[in-house]
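Visitor: Give me a model of this one.
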Amino acid sequence: MSAILKLKFFLEKYGFHVSSRLADKLGMRVTSVRLFFIYISFVTAGLGFGVYLTLAFWIRLKDLIRAKRTSVFDL
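Guide: Got it, this is the predicted structure:
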């Protein structure tokens, strides 16, 4: 068996065990815990993209309001 498959089986065996142990401690279903992690990952990725778009809009608005003058005689 190749090393990649061994690594895959190891991660599947012990990686999914984290959510099941957390669900047991919290008294919840495992599927609810896994869905929570999936939703949180989408929210954090979307939040970063939203901040990026907001900053880009502010910079564009600032450039539109303040005219760029090349010399003193453009007043």
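Visitor: drop to CA atoms for contacts and neighbour counts, all remaining ones
Guide: Noted.
Visitor: which helices and strands does the longest helix seen in the chain pack with?
Guide: Secondary structure of the chain per DSSP state H: the longest helix is helix 30-65. Packing partners of helix 30-65 (3 or more Cα pairs under 8 Å, 6 or more residues apart in numbering; DSSP states H and E): helix 3-26.
Visitor: now the helix it packs on and helix 30-65, what's the angle there?
Guide: 100 degrees (axes from the mean of the first three to the mean of the last three Cα atoms, to 10 degrees).
Visitor: re earlier: distance between the longest helix of the chain and the chain's centre?
Guide: 7 Å (Cα atoms, centre = their mean, to the nearest Å).
Visitor: to compare against the first, here's another:
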Amino acid sequence: MYLHVTGTVTATDGLAAHSEEEARVLRELKADGIVLSAFRRHDGPGAFLVVEADSLQDAEAELGRLPYVANGLLTFDYVEISRL
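Guide: Next up, the predicted model:
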């Protein structure tokens, strides 16, 4: 299943402390084929991702490894999508 994931930053003051680890985990998720594309928002803090997972629960668990998510600094909204 493919998902369009919108990330919303809920607290900007803690981001810097986790930025290196966030980048490392995101690289792992890309290398593992879970995050297919990642884009930074220009209208404010946040991100858009295209994710491939077996289920919504699997996607939530994998993205939950991100330090921003694990520390309550980033939340995700998920929409199932399909290829054209």
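Visitor: TM-score for this pair?
Guide: TM-score for the superposed chains, counting by TM-score structural alignment, normalised by the length of structure 1: 0.26, backed by 24 aligned residues with a Cα RMSD of 2.4 Å.
Visitor: coming back round to it: tell me which residues in the longest helix of structure 1 are buried?
Guide: For helix 30-65 of structure 1, burial by neighbour count (16 or more other Cα atoms under 10 Å) applies to Val30, Val33, Arg34.
Visitor: what about the closest residue to the last one other than its chain neighbours, distance to Phe10 of structure 1?
Guide: Distance criterion Cα to Cα, 6 or more residues apart in numbering; nearest residue to Arg34 of structure 1, sequence neighbours excluded, is Ser19 at 6.6 Å. Using Cα to Cα, to the nearest Å, Ser19 of structure 1 is found at 15 Å from Phe10 of structure 1.
Visitor: out of the two, which sits in the more crowded spot?
Guide: The residue with more neighbours, out of Ser19 of structure 1 and Phe10, is Ser19; 18 against 11, by other Cα atoms under 10 Å.
Visitor: Hmm, Ser32 and the more buried one touching each other?
Guide: No: taking contacts as Cα atoms under 8 Å, Ser19 of structure 1 lies outside contact range of Ser32: 9.5 Å.
Visitor: Identify the contacts common to these two.
Guide: Overlap of the contact sets of Ser19 of structure 1 and Ser32 (by Cα atoms under 8 Å, 6 or more residues apart in numbering) is empty.
Visitor: neighbours of Ala31 of structure 2, just the number please.
Guide: As a burial measure, Ala31 of structure 2 scores 11 neighbours (other Cα under 10 Å).
Visitor: Over to Leu7 of structure 1?
Guide: Neighbours around Leu7 of structure 1, by other Cα under 10 Å: 11.
Visitor: Appreciated, that's everything.
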